[in-house]
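K.L.:
one predicted model, sequence on top.
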Amino acid sequence: MTGREIRLPETGLVVLVGVSGSGKSHFARRHFKPTQIVSSDFCRGVVSDDENDQSATGDAFDLLHYIVGTRLRRGLLTVVDATNVQTKSRQRLLALAKEHNVLSAAIVLDVPESVAAERNAARPDRADLPAHVLPRQRRELRRGLRSLGREFRRAYVLDGVEEIDAATIVYEKPWNDRRELTGPFDVIGDVHGCRAELEDLLTGLGYEIEHDARGRAVGANHPGGRTAVFVGDLVDRGPDTPGVLRLAMGMVEAGQALCVSGNHEAKLVKALRGRKVRVAHGLAESLEQLAREPEEFRADALRFMDGLISHYVLDGGRLVVAHAGLKEEYHGRASGRVRSFALYGDTTGETDEYGLPVRYPWARDYRGKAMVVYGHTPVPDAEWINNTICLDTGAVFGGRLTALRYPERELFSVPARETWYEPVRPLAAAPSATGGGGQRESDFLHIKDVMGNTGVETRLMGRVTVREENALAALEVMSRFAADPRWLVYLPPTMAPAETSSLPGYLEHPAEALAAYRDKGVPRVVCEEKHMGSRAVAVVCRDASVAAGRFGVDDGTAGALYTRTGRAFFRDPARTDEALARLRAAIGAAGLWDELGTGWLVLDCELLPWSAKAMDLIRVQYAATGAAARASLPMAADLLARAERRGLDLGGLRGHIDRRVANAARFRDAYARYCWDVDADGLGGLGIAPFQVLAGEDRAWATARDHDWHMDVAGRLADADPTGFVRRTGSLVADLAAPDADTAVAEWWEKLTAAGGEGMVVKPLGPFPADAKIQPGIKCRGREYLRIIYGPDYTEPENLERLRGRSLGRKRSLAMREHALGLAALDRLTGREPLWRVHQAVFAVLALESEPVDPRL
């Protein structure tokens, strides 16, 4: 016999209904994946170790409902294998489907009682099933069939064994799921009957408008293959609702556009069907205009509007279009609740001074990955709030008709030809998403964004987890000491040192750094001078207008300079302004604004001298140690010299003390090299050495260009600054296949460190092997600088041998994770993601700094 076709949603709830022995489990195994099936027998076994223990039924169904709810929340097809013959037993399952806004379907396996009894008798675990059970279940099944069609969106009754065995399953994708459409799209805001403005907008976007024999617009094709997407509210208020419908309907029918329903379409459909509605908010104008159209057109328009769905999920789930917006948990779901939210949004139940409902600001709390584009509530200007944007800029009220180009994230608008309809609330009085100081509430990082155990997603290392105790420590620093968070777009990562050297007298040496990259298959490296200063991140805007437009900072400042822990570098804002002015002038003189096509840059730098920021540390930790050693050790050496003159055998103790005296002097000289006087107010004595261009408008230069390019740009900045404030960072490129590479690099490093330099950082140059995890940089510090880190006597043989056992694994892991997070912050910044998403990665870098890693590394 021909099998009956059962059409099921790809995601949703499927409830199998049938008496014991009707073949539900066999049917489920035939048609569904094992992971999709939630069986009451299995759950009973989980909670009691016996699938037939009826005393465990209550706990088993608690577990079953928990599993079903979890799967439905995650958007997974879930098949419930239980008798489900009682209406009451199905109600909780249906409530779960409703709670998670998914479709439900029932499949009834109706077999003769004799067949069920024979099957049960053949099963050892059911051989003693009481005789009254099957008749009772069958009576309950027959009673329940009457209401099945009202309970479920779809209900199928398979009558008899042959029909059950011949049935086939066909899955249907939700109507709102158009993930296969990748665009590019032009999402168009509320048109409200403004046909002329719609034609102006489409023409400006590059569409070629098609006209019928009477000259009416009936379609619009884009030569570049773009697709228009209407956010709804095509109708009401404006002068030509039929003209807008005719154009939109033609575009949708020809595959040139998509359209979701707006609340005005929903209301107009009710009015055209003769249902009682309040004729207000422009509905009268639409009814009057449509009354002048032929009956055939009205029927087509009604059919079109009635068939519009609540929202579309596009581009692999990266774009969602809904008239009034949509919360993340509603994306791709289907229920009355979802449709209501998509059409009307969410309200607080209050009304404003104009008598209009106060909308709940769902976009402020939005944390979804998909971009949500919507309209519904007119705003003076389209504004990004988190990853959402409202495109209703009040064309019918004399504002503008606006479209969003996707994926470019570019806005395009045309002005209204006139004010067609007077708004109840003036456009200028539209609710703003910004708080004090121009910062949007959506920019704020919520505690739940960082305190969960889900981690931060990165391109390089997947999900990077931040422990709660580390997040708490970072929260304390951020909340009390951080610079203006709008500038806090990046924190630099730590770096791991080279493998411990086996060369006599050395703890670190270039040979190990080069070998590490050579072993990973890296062809070339660049060796960069490591200035002994304090790490500084500079965000430099071309002018205050760029700062206000791009970063939302409207206090007249045009950038920031902060430390690697996110604190403002200078307490005096005037010094910061002067430092940024010199950097800004150097960027302009080097021609980088135009060359890089940006009005702002983020630079990774070292600010010199070390003492400018670390004087308290030097005074307390290093100078005190040096002073104590220089005071006590010469006295001890003098006493030993006198004892030796008296003929006492000191067993080499005097030589040891003499070496310690010399080491103490070297220790003092080592840190003193990085300390000099600077002006208390201005920039006299200070210098800044950029070594990487991190980001600019729409481009993360940290990954877009190799490190030799960054060194070239850094050199150009130094050359362009006549004041000497911008310092050069020396560098050397080495081909790791060259036979003299190690010697050349070692000689260059020795020259740097002999002149008082801290050392160097070795960074890889591409192309990189695809299957290797590569450190972003390896630091190789000089012998005398390490004396500051490990103490005056670290070069003594017994100390050096002990230090060779230092463990670098945690430091390397930390460096890789922080680097991945830093790049994630830059990707999100240049991708114009909401500031809280940038801060999520920035905050994680600071949190990881609390991990228990030897700070000397």
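P.N.:
Thanks, I have the structure now.
K.L.:
C-alpha from now on. contacts and neighbour counts both.
P.N.:
Will do.
K.L.:
hey, where'd the strands end up in the stretch 151-300 of the chain?
P.N.:
154-159, 168-172, 177-178, 185-188, 208-211, 217-221, 227-230, 257-259 (DSSP state E, counting those that start in this stretch).
K.L.:
hmm, who's touching stretch 821-841?
P.N.:
The contact list for stretch 821-841 (Cα atoms under 8 Å, 6 or more residues apart in numbering) reads 384-387, 442-446, 449-450, 456-459, 464, 486, 488-493, 694-700, 702-703, 842, 844-845.
K.L.:
these in strands, which ones?
P.N.:
384-385, 456-458, 464, 694-696 (DSSP state E).
K.L.:
picking that back up, and the strands of the stretch 151-300 of the chain, which is most packed in?
P.N.:
Highest mean neighbour count of the strands of the stretch 151-300 of the chain: strand 227-230, a mean of 26 (counted as mean count of other Cα atoms under 10 Å).
K.L.:
another one to put next to it:
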Amino acid sequence: MNIDLPELSLIALVGISGSGKSTFAREHFKPTEVLSSDFFRGLVADDENDQSATKDAFDALGHIAGIRLRAGRRVVIDATNVQKHARAELISLAKSFDVLPVAIVIDTPEAVAWERTQNRADRDFGRNVLKRQSQDLRRSLRELGREGFRKVHVVRDPAEVTITYEKAWNDRRELTGPFDIIGDVHGCRAELETLLGELGWTLIRDEAGRAVDAAHPRGRRAVFVGDLVDRGPDSPGVLRLVMGMTASGNALCVPGNHEQKLLRKLRGKNVTVSHGLAETLEQLSSETTEFVESAAQWIHDLVSHLRLDGGRLVVAHAGLKESYHGRASGRVRDFCLYGESTGETDEYGLPVRYPWARDYRGAAMVVYGHVPTPKVEWINNTVCLDTGAVFGGELTALRYPEKTFVAVRAERTYYEPIRPLADAESARDNETLDLTDVTGRRHVRTEYGTVIVDAENSAAALEVMSRFAIDPRLLLWLPPTMSPPSTSTVEGYLEYPTEAFADYRAAGVDTVVCEEKHMGSRAVVLVCRDSAAARFGVDGSGAIYTRTGRAFFTDATLTETLLDRVRAAAAPLFDELESDWLLLDCELLPWSAKAAGLIRTQYAAAGAAARSALPAAVAALDAGLARGLDLGELRARTAARTENAAGFTAAYRRYCWPTTGLDGLQLAPFALLAAEGTSYADRHHGWHLDISDRLVAADPATFRRTGRRIVDLSDPAAEAEATAWWLELTAAGGEGMVIKPYAGLAHRANGKLVQPGIKCRGREYLRIIYGPDYTAPDHLTRLRDRTLSRKRTLALREHTLGLAALDAVATGEPLWRVHELVFAILAMESVPTDPRL
């Protein structure tokens, strides 16, 4: 006996105590799939036979079953289930998650069950209990199907049972495309034929010249979102073509509400003939009875929605929220056909649809039609392809996975719309954010790995985002933190290039680029070709923001003026890269331009105090020495501290100079992160620096060049030359250098992401970080015990999120997804780490 079960189902084992249900479950299902009432009684009462705990046990069992069903996992209920009320709860549970309930009856003779029961020490009840259960079971056998179980299997010999699983009819995940997904046709056969031609399809005609199939030379498959009929001039012609394409395997189709209404009419149901149905019936009256009957059967066999390409693509006529993907119920089918109504009607008498797409957060792309719009726009990874061809608009197709649109204009207006298409809301206006996307403890999944964001860090980020950050629609990426190299053993140095090269070599990187580290403030520049090109839905032509998402300048005029300069220098790039916007990673100099308040309160104050106090202390110690006091060691130490304080002051002063407006400011770009449709994370750093050099050449007053050295880590001479360059830079007052894998931001070594950059800072610059006296031998010894693992882990987590954000921007993912990733980077900023690293 073979039992064929739906892959996603709730399976109720039905049988008296001792019938062998648990043994059957162990032999045929995974242990995690089976939820036993005995186990849950033991869980809540420490006694599997405590019948007084049954209610609590089934409450707990139902809760766990619901969690599994919500996640799309099979559930097997191991309980007697011989009473109708117990089964009713299971059927209700299955329906609430839109899965199919199945009953497997283990019909073991009562005598056999009683013999087994007597041999079990944990079963202490009389045979009258089994007799009553057996009577309940006999009454139940005739009722199971009517109660709501989709399938009922009666097993009398469990040893002969095999189990197989059938896929849901909507499960076509094995089909990976490429697809041409076509919007609502509504009887516009001529436009459909034209669109197929534009998509590269070849029409196949019968002896009467009618299109009865179409084939694509590159093996593409068409997918129709439904509403093939009504209102237009040739609904039979559209049906004939699409039916032929599906029969040959060249197309798939889901039903629309207009097909469903037509089917009910053809099957003799009482329906209101409106919204174009009259035209379709009149057109079908000229067709043969055989054609009309075959069309009705074809419509009847259409599946409510389709899951394609491994579940990454879902096609349903009116769309489908994530919890319904792959499910089977009348509720799911109704949503696919009609959407979800609020119960209200608008001023045109049409139902007000619940805007499910605004709340959609699923990973699968949902493509649908049903509600005509003047143009196609993405809303949260969903897109409506009904662009009102029958109303004089366009017939539109989506090429998948390319995510490009092809449309043809309607030859004329065939039907006047009740509601003007121009009244449709802009999809961009509907792209809203939700606090639940970013708050609480979150597991943010990306192609590069999963990053856990703790609730307290999310709360800190929310404070920054809500009070200080720029508009999230412009906040496309935030830079990751950078870790220093392993601590140096070179005398007098805490950081040295030797260790940085060794760190990357140990990680499996073979070539690095050493970039001059500018002492300024990190600035991310989003520049649009012009204000009209700002596709981000906000006023202005871009943004300049800090690594914590704040506007770099409080004066909007300064921002726009600097953006104008960047735009002018980048003018050739817009055409070359076929983009109306560019995202640049830069350093804005001087440091004092952004950090003047910090410098005054934290550094200048300390320097001024030291310069005032220490020389006076040296003078007092000199006076004591003159009187013969033993103060030589203290005097030497204080004199050294005086020199260190002078070095400390000189160090931070090198990075400060006066600016007025933009005069005195310079922007040092070192990476072009993204443009329309493209992330450049996979480009090598030589490419990024060449782009940066072009900006410098175009406007050397605004832009500063970034010096660099490329180092083959297998070449000691190249390392020595780069180290000498670093010593020269730092001796001249430079901060140091940043060492990066030359292959690019997304470079993996040994299958893993590596540090995006290791900063190697100069000896004198580190006085600003660790204090004037950090070079004292005892201080250096203590600092060499610093731990870098937390900082490096944080850098990789932020880098992972940043790469995913660039990919999301490039592929046009919805705003909430980009925001989720960037928000998580911002949340990482509040993870406690040593700020000096």
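P.N.:
Received the coordinates, thanks. Computed from a prediction, not measured in an experiment: that's the story for all the values here.
K.L.:
superposing both, give me the TM-score.
P.N.:
Once superposed, the chains reach a TM-score of 0.98 (TM-score structural alignment, normalised by the length of structure 2), with 834 aligned residues with a Cα RMSD of 1.4 Å.
K.L.:
sorry, back to before: of the strands of the stretch 151-300 of structure 1, which is nearest residue 324 of structure 1?
P.N.:
Between residue 324 of structure 1 and these, the tightest spacing by Cα to Cα is seen for strand 227-230, at 12.2 Å.
K.L.:
what stretch of structure 2 does that closest one fall on?
P.N.:
Matched against structure 2 by TM-score structural alignment, strand 227-230 of structure 1 falls on residues 221-224.
K.L.:
now stretch 391-408 of structure 1
P.N.:
Aligned by TM-score structural alignment, stretch 391-408 of structure 1 corresponds to residues 385-402 of structure 2.
K.L.:
over to stretch 597-614 of structure 1?
P.N.:
Counting by TM-score structural alignment, stretch 597-614 of structure 1 pairs with residues 578-595 of structure 2.
K.L.:
quick one: buried residues of the matching stretch?
P.N.:
For stretch 578-595 of structure 2, a neighbour-count test (16 or more other Cα atoms under 10 Å) marks 579-594 as buried.
K.L.:
among these, which lie within strands?
P.N.:
Reading strands off the buried residues of stretch 578-595 of structure 2 with DSSP E, I get 581-589.
K.L.:
farthest pair in the residues you listed?
P.N.:
Spatial extent of those (Cα to Cα) is set by the pair 581 and 589 at 23.3 Å.
K.L.:
counterpart of residue 35 of structure 2 over in structure 1?
P.N.:
Correspondence of residue 35 of structure 2 to structure 1, assessed by TM-score structural alignment: residue 38.
K.L.:
same check on residue 92 of structure 2?
P.N.:
For residue 92 of structure 2, the aligned position in structure 1 is residue 95, judged by TM-score structural alignment.
K.L.:
re earlier: against residue 89 of structure 1, how distant is the match of residue 35 of structure 2?
P.N.:
Counting by Cα to Cα, to the nearest Å, the gap from residue 38 of structure 1 to residue 89 of structure 1 is 15 Å.
K.L.:
mind listing what residue 812 of structure 1 touches?
P.N.:
495-496, 775.
K.L.:
likewise residue 702 of structure 2?
P.N.:
Residue 702 of structure 2 neighbours (Cα under 8 Å, 6+ apart): 565, 665-667, 696.
K.L.:
could you identify which of the residues you listed has the most neighbours?
P.N.:
Counting neighbours by other Cα atoms under 10 Å, residue 667 leads the contacts of residue 702 of structure 2 with 27 neighbours.
K.L.:
can I get the ones in strands among the buried residues of stretch 578-595 of structure 2 in CSV with distance to residue 61 of structure 2?
P.N.:
CSV is the format used below for these (distance: Cα to Cα, whole Å):
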residue, distance to residue 61 of structure 2
581, 54
582, 54
583, 52
584, 54
585, 53
586, 56
587, 58
588, 60
589, 63
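K.L.:
now the helices for the stretch 351-500 of structure 1?
P.N.:
Secondary structure of the stretch 351-500 of structure 1 (DSSP state H, counting those that start in this stretch): helices at 448-451, 468-481.
K.L.:
correction: the previous question concerned the stretch 201-350 of structure 2.
P.N.:
235-247, 257-266, 277-284, 289-301, 330-338.
K.L.:
tell me which of those sits most buried.
P.N.:
The most buried one of the helices of the stretch 201-350 of structure 2 (mean count of other Cα under 10 Å) is helix 235-247, showing a mean of 21.
K.L.:
alright, I will stop here.
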